[in-house]
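A.B. asks: Below are the sequence and a predicted model; questions follow.
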Amino acid sequence: MQPHPETAVLDLMRQVWEQGSERRDRTGVGTKALFGATLRFDLSDGTVPLLTTKRIFWKSAVKELIWFLSGDTSIRPLVAQGVHIWTDWPLDKYRRETGVEIDRDTFEARILEDDAFAAQWGDLGPVYGKQWRRWLGPDGRTHDQITALVEGLKANPASRRHIFTGWNVAELGEMALPPCHMTYQYFVEPRAQGPDRLSGILYQRSCDMGLGFPFNIFEAALLLRMLADQTGLAPGELIWMGADVHLYLNHAHLVETQLSREPRPFPQLALKPAPSLFGYTLEHVEISGYDPHPHISAPVAV
């Protein structure tokens, strides 16, 4: 019997926690970290790597991916859908620059109610969506990397240039947070029978295994499935490559609780047909058979 793919995730978490170097980091919280790790997930059977050793709020992850694909960089559409995962960065900036100790709910309410406030304090700078859909070239022209990727997969599947990235060196300083899941590449495998198979690699320069990874790996798998559906390909394998793989020192409860649990079967993902890659909504995404252990709360390091 093949080992459960989530076992490799837990093994990596254990290795980071027990053998990682303790380091002071940008946030001041401190981490245990290892450099260089690889995980592989087979998507060909319709399963999706949605971790089961703690509940993952997958609907928020779907909304985040759709937000990335839209090219938006404001937290406003996320907040309007009840998604709070990006609020901490602009909230922290507002507190630092104004000296006002506003709580998150009040801050988000102002983002929704006040256009000028949202424009000044709700935009994250040229983060993921901007780079994916509107990369600014030196000649002033913008480049839609995602549209080019879809067109390339259809027109030239054997190309070795099916790549998009968020790591725009010229604009890193303007971003609330430089891209952690930064570069994606895809590979089309010809098959004698049935549709050709689409596999992908995600290179992640920085990975918070406790809070970030579960969202990152699920969204990468969802994006691969969306791309496969839009290009007439079958889903293959998702390979994850982490560079600085870390756990925060204040996540001991999360790590120890998660490592004590046995993985359960990964759920199935089904996608309803969408007119384009940019036409997906939450209603297009169906997850069945998801039976996770309870959620584990842990603080976000900003």
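C.D. replies: All right, it came through fine. Numbers count the residues shown, from 1 in each chain.
A.B. asks: For the rest of this, base every contact and every neighbour count on C-alpha atoms.
C.D. replies: Noted.
A.B. asks: any idea how far A155 is from A148?
C.D. replies: From A155 across to A148, the span is 10 Å (CA to CA, to the nearest Å).
A.B. asks: L112 too?
C.D. replies: Note on L112: its distance to A148, by CA to CA, is 33 Å.
A.B. asks: same deal with W132?
C.D. replies: On the measure of CA to CA, W132 and A148 end up 10 Å apart.
A.B. asks: out of these two, which sits in the more crowded spot?
C.D. replies: Using other CA atoms under 10 Å as the criterion, W132 and A148 rank with W132 on top: 22 against 15.
A.B. asks: just checking, what packs against the helix or strand containing K93?
C.D. replies: Taking DSSP states H and E as the definition, one finds K93 inside helix 88-98. In terms of contacts (3 or more CA pairs under 8 Å, 6 or more residues apart in numbering; DSSP states H and E), helix 88-98 is packed against helix 104-113, helix 115-121.
A.B. asks: Mean neighbour count and distance to A252 added to these, as JSON lines?
C.D. replies: Formatted as JSON lines, the helices and strands packed on helix 88-98 follow (neighbours: other CA atoms under 10 Å; distance: least, CA to CA, whole Å):
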{"stretch": "helix 104-113", "mean neighbour count": "16", "distance to A252": "25"}
{"stretch": "helix 115-121", "mean neighbour count": "14", "distance to A252": "33"}
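A.B. asks: can you put those helices in JSON lines and add distance to H246?
C.D. replies: Shown next, in JSON lines, are the helices and strands packed on helix 88-98 (distance: least, CA to CA, whole Å):
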{"stretch": "helix 104-113", "distance to H246": "26"}
{"stretch": "helix 115-121", "distance to H246": "29"}
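A.B. asks: ok, structure two:
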Amino acid sequence: MTNVSTTTSSELPALREPGVGGGLLDVLRWRFLLRLLVRKELRVRYRGSVLGLLWSYVKPGMQFLVFYIAMGVFFELNKGTQAYAVYLFSGIVAINFFNEIFGNATRSVVLNADLVKKIYLPRELFPVSMIWVACVHLLPQVVILMGGAMLFGWHPGPLNLLAGLVALVIVALLALGLGLLFSAVNVLFRDAENIVDLFLMVATWASPVLYTWDRVESNVPHWVWLLYQCNPLTAAVELMHYCFWYPATNESTALPPNLPLWSLLAVAVSGVAIGIGQLVFSRLQGRFAQEL
């Protein structure tokens, strides 16, 4: 008769509550699935499309044209701002990056309801995947921006390029933090999508994308100016200006005062957004399958 060995309790793997993971850290362990989600999102988005990824050039190009005619020509901002085209488009690139991540991340869990209800996987994968999808669309815009800046004599140094990278990191962190928060709330209350749409509409005007920072400083109370500077998108857009527009104009008074300090604050605020977003997401994700 064969002896059956028994496993002691000390040899058993530690049990953990189902559906509870390591949050954003789990994304690193599920990198392969993250790549699949990104590919799936891109295929679904351009299924049946004639232009496909060329829309990454057409949409920002049309947006730039409308804003340039309205603000640059009609309001004559192009006369008071050197290389206004570069100034405008560098801000558009940053704000589009934010809008795409935040907007799509908010809808990501609901749009992947079938996966959420059928299998367990880190739910954070859905909002995080939208960062990489946005990066696919960001690349052609940056290429166009670099080409346009070169026409105006763009000669960036290492600090300028670093500023551009920091700007994109700030935007990605802030958008992901808010995306985690609102994607979780959106599962319970679909009104969250409409709130985010309003937020995205205001975001373009609440940062120096279409106008220069000194117009805000000279027309609002000082406390409003400080609040405006606390907006991480304000620092991110100005860092993009420092990366692409400033090396093409070299205006010594073109940048807002204390930009490095405001940039550090923007990084801190974005980090807090990540923490709050992850906390709310973790608390609510246990209800996702039931609510969906």
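C.D. replies: Received the coordinates, thanks. Not measured: the values here are computed from a predicted model.
A.B. asks: Please state their TM-score.
C.D. replies: Superposed pair, TM-score by TM-score structural alignment, normalised by the length of the second structure: 0.24. Supporting alignment: 110 aligned residues with a CA RMSD of 5.8 Å.
A.B. asks: ok so, going back, so for the helix holding K93 of the first structure, what gets flagged as buried?
C.D. replies: W89, P90, L91, Y94 (16 or more other CA atoms under 10 Å).
A.B. asks: what's the answer for stretch 261-268 of the second structure, then?
C.D. replies: Neighbour-count burial for stretch 261-268 of the second structure [16+ other CA under 10 Å]: W262, S263, L265, A266, V267.
A.B. asks: between the helix holding K93 of the first structure and helix 104-113, how big is the angle?
C.D. replies: 90 degrees (axes from the mean of the first three to the mean of the last three CA atoms, to 10 degrees).
A.B. asks: hey, where'd the helices end up in the stretch 1-150 of the second structure?
C.D. replies: 25-29, 31-45, 55-67, 77-80, 84-111, 113-118, 125-151 (DSSP state H, counting those that start in this stretch).
A.B. asks: other SSEs contacting the longest helix along the second structure?
C.D. replies: What stands out as the longest helix in the second structure, according to DSSP state H, is helix 158-188. Applying 3+ CA pairs under 8 Å, 6+ apart, we find helix 158-188 of the second structure packed against helix 84-111, helix 125-151, helix 191-203, helix 232-240, helix 259-284, helix 288-291.
A.B. asks: Mind putting those helices into CSV with distance to R45 of the second structure?
C.D. replies: Putting those into CSV (distance: least, CA to CA, whole Å) gives the following:
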stretch, distance to R45 of the second structure
helix 84-111, 11
helix 125-151, 10
helix 191-203, 19
helix 232-240, 27
helix 259-284, 25
helix 288-291, 24
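A.B. asks: Tell me the first helix or strand C-terminal of the helix ranked longest in the first structure.
C.D. replies: Longest helix of the first structure, by residue count under DSSP H: helix 212-231. Counting by DSSP H and E, the next helix or strand C-terminal to helix 212-231 of the first structure is strand 234-248.
A.B. asks: other SSEs contacting that next one?
C.D. replies: Applying 3+ CA pairs under 8 Å, 6+ apart, one finds that strand 234-248 of the first structure makes contact with helix 5-19, strand 31-42, strand 197-208, helix 212-231.
A.B. asks: swap the cut-off to 6 Å and go again
C.D. replies: Contacts defined by 3 or more CA pairs under 6 Å, 6 or more residues apart in numbering; DSSP states H and E place strand 234-248 of the first structure against strand 31-42, strand 197-208.
A.B. asks: Tell me which of these lies nearest to W17 of the first structure.
C.D. replies: strand 31-42 (6.2 Å; CA to CA).
A.B. asks: which helices and strands sit right next to the closest one?
C.D. replies: strand 21-23, strand 234-248.
A.B. asks: again, only this time at 10 Å
C.D. replies: Other elements packing on strand 31-42 of the first structure under the criterion 3 or more CA pairs under 10 Å, 6 or more residues apart in numbering; DSSP states H and E are helix 5-19, strand 21-23, strand 197-208, helix 212-231, strand 234-248.
A.B. asks: What are the buried residues along that strand?
C.D. replies: Neighbour counts over strand 31-42 of the first structure (16+ other CA under 10 Å) mark T31, K32, A33, L34, L39, R40, F41, D42 as buried.
A.B. asks: M182 of the first structure: which of those residues is nearest?
C.D. replies: Ranked by distance to M182 of the first structure (CA to CA), those are led by L39 at 16.4 Å.
A.B. asks: Disregarding flanking residues, what is the spatial nearest neighbour of S108 of the second structure?
C.D. replies: Excluding its sequence neighbours, the residue lying closest to S108 of the second structure (CA to CA, 6 or more residues apart in numbering) is F126, at 5.5 Å.
A.B. asks: My read is that the one you found contacts A105, right?
C.D. replies: Yes - taking contacts as CA atoms under 10 Å, F126 of the second structure lies within contact range of A105: 7.0 Å.
A.B. asks: joint contacts of those two?
C.D. replies: L111, G179, L180, S183 (CA atoms under 10 Å, 6 or more residues apart in numbering).
A.B. asks: Can you report how many residues lie near M201 of the second structure?
C.D. replies: That count, for M201 of the second structure with other CA under 10 Å as the rule, works out to 11.
A.B. asks: Check L279 of the second structure too.
C.D. replies: Look at L279 of the second structure: counted by other CA under 10 Å, it has 15 neighbours.
A.B. asks: Alright, that wraps it up for me.
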